[in-house]
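J.: Return atomic coordinates for the entry below.
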Amino acid sequence: EMPRTRSLHWWKVSPSSWCWFSPARVPGNPVLMESDLTEELDEEEQLVRRHHKEKKELQAEIQGMKNAVPKNDKKRRKQLTEDVAKLEKEMDQKHKEELEQLRLTCKENKIDSVAISKAQKRQEKKAALEKEGEERIAEAEIENLSGARHVESEKLAQILAAKELEIKQIPSDGHCMYRAIANQLKEQDCALTVAALRRQTAEYMQSHVEDFLPFLTNPNSGNMYTPEFGKYCDDIVNTATWGGQLELRALSHILQTPIEIIQADSPAIIVGEEYSKKPLILVYMRHAYGLGGHYNSVAWLVNTATENRS
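T.: Take a look at the predicted model:
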């Protein structure tokens, strides 16, 4: 789903998605039985799935390592960066060797025929493209440890540490802004679900059209969003449409609470300054994910949590 055009595009959070493609079958092959081909493809699919699972487990382990190291301990953070890069490189090499060994075994067991040779070439070409893509992703992740995402994370850690806060991770699923708000409300003993926040946001915007319509434009004509405003509000309720400045403004009025958005390279933004309640605090990260920005919540550091909750 393509993002809808708004006046402030950098507040958009794009959900991540992955597409999995099954290897192509070879119809009408007179030499290689269909069941044999299926068995080979299944073996490779099982290996790819195991590799995917191992990568997820490694990322969980890495996250645990990161959580165990204070963000202001530069020496240990530097060592952590090196350790993470080494772990990821070793796993990528292990997966590469296992995949190559499986394909070599399958290749040696195939019957040498023209039909199979053509199918094999197609499969090897696809495997080469997949391998190249995986290597690029792995390289990008390693570079990111010292790249824009890493720099942004370090800056945010310093800003939050000065406020005796730390980042509380929120899933990147299109609901991150609402999930971050819900998390902040939970800390204030106010339980509202993401669905409830989305519904109330849409209802408030529909009943205050004049406050929001001037800030919405049609992506094709550049004119005001008037005919599509009803669908815009319906999407807030019924889809994982990203939340941004307009939705935060609506939520601040609904909750009658200021909302502070902390950023790495810009001053904090406060929406709903007219309210006197303790602000809800969100962190906006521009480089958290390759497809767009992301909202996280915050938590008080352990030694100040009790004091600030009272």
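J.: from here on, contacts and neighbour counts on C-alpha atoms
T.: OK.
J.: show me where the stretch 101-250 of the chain has strands.
T.: For the stretch 101-250 of the chain, strands defined by DSSP state E, counting those that start in this stretch occupy the ranges 165-168.
J.: Following up with a second sequence; could you model it the same way so I can compare the two?
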Amino acid sequence: MTTGLAYKDLESWRRWSARRSAVRTTLSAVRHRGRQTLPAAVLTLPADEPRVLVVIDGGSASWRLALGCVVAHLDLRRTAVLSRLPEASALVPGGHASPWTPGDRLPGVDAVLSLGAFNDLAGQVRPWCRERDVRFVVAQHGLLTPWAPPSVDGDHYLAWSQADADFQTAGRPAVTSEVVGSQMLWEAARLPAAELLDDRPVMLGQLHGIELPRASEQRLYTDFCTRFDADYRPHPNEADAISRAQHAMMRRAGVRFETSGAPLPELGRPVVSIFSTGTLEAAQRGLPAWGHHPDPPAWVRGFWSRYGLSQFGSAPSAPAELPDVEPAITTARAVMS
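T.: All right, here's what the predicted structure looks like:
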């Protein structure tokens, strides 16, 4: 059974990721030709000299949960935010926003919080932290597979669980960690329990991922949906040409698609996936939820075990145990310590 990350250093992981993503990247470049320019990075400074810098890469919900919710619990008069997202500047009330370049320096900063140096802006800030012995704190923002990006030597990793902390740091004595919990599951647990309205399962698609071969996933999804009267719900990132071709083949094989866009709790149906975050969220809201693979690789079995996911055909997954203190608060305390 896989007990840690497949790649222990960031450069090796980047080379692997580039190889696995080559076709998808090429198709995306053709489709979006002429629209590759990134927005300018903006540094928003607080009223006083900043002590903490929060680096926000990406625009998915994960940054809002792992970083955005944390900022409110930091000292806002001493917290700066660096991001390409216009909405990120609003996290610092009354802050002064200006363009940022990698040469900019913040002499008072003694801690940086980000989702990891594998991201663009966080990767540009990381060398500066090493030069000045600034703490570089990484917040876990999703479920870990063996092919998750590794932290960098010297990082302090804030994990959802001790099992995730051990998984990220296995064989990496220069990466420290502590457990803060998952803000995503914390917030899901505080919403009303979802009502089961229909016993037909929804299979969450992950054709966009790079962990499993696309062809085997397509066969799995087609078999499951046709055998168990389930609907296939494609991931939002399944918009590339290859995914669309696979969708067409699945439809010809009799697979129905769930494309309402409604949140899973509103659908009120059992949720199944190979290793999707949505399965954990569904279980946290009280919906029947399982992992499924007819012949799961060792790492998938390890994944199910680490996150408490039951295999389809057994009792549904139990909601995850939550910490006593909100993860965003614990994260803020860890950054300011």
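J.: What does the superposition give as a TM-score?
T.: Aligned and superposed, the two chains score 0.25 in TM-score terms (TM-score structural alignment, normalised by the length of structure 1); 141 aligned residues with a Cα RMSD of 7.1 Å.
J.: Can you list the residue ranges for helices in the stretch 201-310 of structure 1?
T.: 209-212, 229-238, 245-255, 302-309 (DSSP state H, counting those that start in this stretch).
J.: Show residues contacting the first one.
T.: Residues outside helix 209-212 of structure 1 that contact it (Cα atoms under 8 Å, 6 or more residues apart in numbering) are 205, 246.
J.: looking at the helices of the stretch 201-310 of structure 1, which is buried most?
T.: Mean neighbours per residue, mean count of other Cα atoms under 10 Å, is largest over the helices of the stretch 201-310 of structure 1 for helix 245-255, with a mean of 19.
J.: Mind giving me the packing neighbours of it?
T.: helix 194-207, strand 269-271 (3 or more Cα pairs under 8 Å, 6 or more residues apart in numbering; DSSP states H and E).
J.: right, and those - which one's nearest residue 144 of structure 1?
T.: Nearest to residue 144 of structure 1 among those is strand 269-271 (26.4 Å), distances taken as Cα to Cα.
J.: I'd like to check which residues are in contact with residue 92 of structure 1.
T.: residue 138.
J.: Can you tell me the element it falls in?
T.: Taking DSSP states H and E as the criterion, residue 92 of structure 1 maps to helix 74-109.
J.: what comes up buried for that helix?
T.: Residues 77, 80, 81, 84, 85, 88, 89, 92, 95, 99, 103, 106 are the ones in helix 74-109 of structure 1 that count as buried (16 or more other Cα atoms under 10 Å).
J.: Dump those into a markdown table; add distance to residue 187 of structure 1 as well.
T.: Converted to a markdown table, these look like this (distance: Cα to Cα, whole Å):
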| residue | distance to residue 187 of structure 1 |
| --- | --- |
| 77 | 29 |
| 80 | 31 |
| 81 | 32 |
| 84 | 32 |
| 85 | 35 |
| 88 | 35 |
| 89 | 39 |
| 92 | 40 |
| 95 | 42 |
| 99 | 47 |
| 103 | 52 |
| 106 | 56 |
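J.: The residues you listed: which two are farthest apart?
T.: 77 and 106 (43.4 Å).
J.: sorry, back to before: and which of the buried residues of helix 74-109 of structure 1 is nearest to residue 159 of structure 1?
T.: Ranked by distance to residue 159 of structure 1 (Cα to Cα), those are led by residue 77 at 16.7 Å.
J.: okay if I get the helices and strands packed on helix 245-255 of structure 1 as TSV plus mean neighbour count and distance to residue 286 of structure 1?
T.: TSV is the format used below for those (neighbours: other Cα atoms under 10 Å; distance: least, Cα to Cα, whole Å):
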stretch	mean neighbour count	distance to residue 286 of structure 1
helix 194-207	18	22
strand 269-271	18	15
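J.: between the helices of the stretch 201-310 of structure 1, which gets nearest to residue 292 of structure 1?
T.: It is, among those and with distance given as Cα to Cα, helix 245-255, at 15.2 Å.
J.: My read is that residue 336 of structure 2 contacts residue 112, right?
T.: No. The criterion here is Cα atoms under 8 Å, and residue 336 of structure 2 misses it with residue 112 at 9.8 Å.
J.: Okay, and residue 127 of structure 2 sits in which element?
T.: Going by DSSP H and E, residue 127 of structure 2 is in helix 120-132.
J.: hang on, I meant residue 330 of structure 2
T.: Going by DSSP H and E, residue 330 of structure 2 is part of helix 327-336.
J.: which parts of that helix are buried?
T.: 327, 328, 329, 330, 331, 332, 334, 335.
J.: Surely the second one and residue 69 touch.
T.: Yes. Using Cα under 8 Å, residue 328 of structure 2 makes contact with residue 69 at a distance of 5.9 Å.
J.: quick revisit: export the helices of the stretch 201-310 of structure 1 to a markdown table and tack on distance to residue 47 of structure 1?
T.: Shown next, in a markdown table, are the helices of the stretch 201-310 of structure 1 (distance: least, Cα to Cα, whole Å):
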| stretch | distance to residue 47 of structure 1 |
| --- | --- |
| helix 209-212 | 51 |
| helix 229-238 | 37 |
| helix 245-255 | 44 |
| helix 302-309 | 42 |
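J.: Among those helices, single out whichever gets nearest to residue 261 of structure 1.
T.: Proximity to residue 261 of structure 1 (Cα to Cα) singles out helix 245-255 among the helices of the stretch 201-310 of structure 1, at 9.8 Å.
J.: Next, the angle helix 194-207 makes with the closest one.
T.: For helix 245-255 of structure 1 against helix 194-207, the angle by axes from the mean of the first three to the mean of the last three Cα atoms, to 10 degrees is 100 degrees.
J.: if we can go back for a sec, list the buried residues for the helix holding residue 127 of structure 2?
T.: 121, 122, 123, 125, 126, 128, 129.
J.: now, among the residues you listed, which is nearest to residue 42 of structure 2?
T.: residue 121 (10.4 Å).
J.: Quick check: the closest one vs residue 114 of structure 2, distance?
T.: Distance, residue 121 of structure 2 to residue 114 of structure 2, by Cα to Cα, to the nearest Å: 9 Å.
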